[in-house]
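>>> sequence isn't available, so here's the structure alone:
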């Protein structure tokens, strides 16, 4: 699999976010990719705070956490934004590591 393929980028993203599928074909890369949501990490703490804020908001709205479509939309879409940024940063890293001149759009 090409290291600049969409499939490979997605697998690296999955490793970095802890969503790694053990049946994946990039077992060797697992040794080099840090899970950014590991215990004690900045992302783990930020996610904990987001989750707690969602619970508090749902409590104020009088609904169970996970039952309010707007709260779910906020969390889900922020995760999707994070995913898109992560994949784009991988693409930029690949481009510049290969000697990209910055003139051509990635």
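Nice, thanks for sending it over. Nothing here was measured: the structure is a model prediction, and the numbers come from that model.
>>> every contact and neighbour count from this point should use C-alpha atoms.
Noted.
>>> now residue 70: how far from residue 9?
Distance, residue 70 to residue 9, using Cα to Cα, to the nearest Å: 30 Å.
>>> show me which of these two is the more surrounded one.
Taking other Cα atoms under 10 Å, residue 70 and residue 9 do not tie; residue 9 has more neighbours (18 against 11).
>>> another one to put next to it:
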């Protein structure tokens, strides 16, 4: 499973990642904007692995480019993360079929 993740820093980042980590093969870490947003670097620090992207959209595009037909791409961490990916899909920029 490939995971695109962006979280708010006031949430349980360590607990969330610990629960997901056994299922995820590759992490695509993105920052969330605003004063509550965790940086992608903070997420990678908790994971001790993963790739840093400058935006959720960039992380989503990279995950979709890397995904094989049999892969699952999970978008998680915050409703804000999911909303940004939904905007990408709705705009037809990538994967919007």
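Happy to help now that I have it. What you see is a predicted model, and the numbers here were worked out from it, not measured in a lab.
>>> care to give me the TM-score?
Superposed pair, TM-score by TM-score structural alignment, normalised by the length of the second structure: 0.29. Supporting alignment: 45 aligned residues with a Cα RMSD of 3.5 Å.
>>> for residue 4 of the second structure, what are its contacts?
27-30, 56, 59-60, 63, 73-76 (Cα atoms under 8 Å, 6 or more residues apart in numbering).
>>> using the three-state scheme, assign it.
Assigned state for residue 4 of the second structure: strand (three-state reduction, DSSP: H, G, I helix; E, B strand; the rest coil).
>>> residue 90 of the first structure too?
Residue 90 of the first structure is classified as helix under three-state DSSP.
>>> and residue 13 of the first structure, how many residues sit next to it?
Applying other Cα under 10 Å, we find 21 residues neighbouring residue 13 of the first structure.
>>> again, but for residue 11 of the first structure
21.
>>> where does it fall, secondary structure wise?
Counting by DSSP states H and E, the element that carries residue 11 of the first structure is helix 6-17.
>>> next, the angle helix 6-17 makes with the very next helix or strand once past that helix.
Note on helix 6-17 of the first structure: by DSSP H and E, the next helix or strand toward the C-terminus is helix 42-61. Angle of helix 42-61 of the first structure versus helix 6-17, following axes from the mean of the first three to the mean of the last three Cα atoms, to 10 degrees, is 80 degrees.
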